[in-house]
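Q: Predicted model follows, preceded by the sequence.
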Amino acid sequence: MSTRAERLDPVVRDRLVCPQDLGVLIDAGDELYNPRLRVAYGIDELGIPNMLIDDARAVSDDEHLAITGGDGE
């Protein structure tokens, strides 16, 4: 089964960036993840990303490593 991030419309997905630093986001299951700031933006059950800065979730060091594969970013 695909994740919510994988099901985003490719045209929309290509245009989504982090609202804080305008950088690239990583698909992380049901979220979009900014490895530079270590924050995740949720995608609801309808496939709508919540890109509000105040709603972003802080990501722990262990979770960061799991999402990025430990690439040191």
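A: Right, received. Where do you want to start? Predicted model, so just to flag it, every value in this text is computed and none were measured.
Q: For the rest of this, base every contact and every neighbour count on C-alpha atoms.
A: Noted.
Q: residues near R15, how many?
A: Using other CA atoms under 10 Å, the number of residues around R15 comes to 8.
Q: Return the residues in contact with D27.
A: Residues near D27 by CA atoms under 8 Å, 6 or more residues apart in numbering: 5-6, 33.
Q: again, only this time at 6 Å
A: Neighbouring residues of D27 by CA atoms under 6 Å, 6 or more residues apart in numbering: A5.
Q: try this one side by side with the last:
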Amino acid sequence: MSTAFVLINTDLGEGNEVFDALKEVPEVKEVYGVYGVYDYVVRLEADTMQNLKDTITVKIRRLNHVRSTLTMIVVE
């Protein structure tokens, strides 16, 4: 199992739409709204590293109103 944390910046005022879309992604296990530089912290899990990368690049980074991301892949 591969795990990553993704920090997400959204367009101003569009956080709820992004939050709802993230909850629909099967690999997303937790989503937290946070204060500070980023708007959301997301924990992902996938069966392979390739599926994890695909989830980040295709399912998350391409969501409407996602402005930027920072990904931290967990090393076990």
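A: All right, it came through fine. None of the values given here were measured: they were computed from a predicted structure.
Q: tm score of chain vs chain?
A: Superposed pair, TM-score by TM-score structural alignment, normalised by the length of structure 1: 0.30. Supporting alignment: 51 aligned residues with a CA RMSD of 4.7 Å.
Q: and the longest helix seen in structure 1, which residues are buried?
A: If you go by DSSP state H, structure 1 has its longest helix at helix 61-68. Applying a neighbour-count criterion of 16 or more other CA atoms under 10 Å, one finds 64, 67-68 buried in helix 61-68 of structure 1.
Q: so what secondary structure elements neighbour the lengthiest helix in structure 2?
A: In structure 2, taking DSSP H as the definition, the longest helix is helix 15-23. When contacts are defined as 3 or more CA pairs under 6 Å, 6 or more residues apart in numbering; DSSP states H and E, helix 15-23 of structure 2 packs onto no helix or strand at all.
Q: the strands in structure 2, which residues?
A: Using DSSP state E, the strands of structure 2 run over 2-10, 28-33, 40-46, 66-73.
Q: Redo those as JSON lines? Include mean neighbour count.
A: Shown next, in JSON lines, are the strands of structure 2 (neighbours: other CA atoms under 10 Å):
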{"stretch": "strand 2-10", "mean neighbour count": "20"}
{"stretch": "strand 28-33", "mean neighbour count": "16"}
{"stretch": "strand 40-46", "mean neighbour count": "19"}
{"stretch": "strand 66-73", "mean neighbour count": "14"}
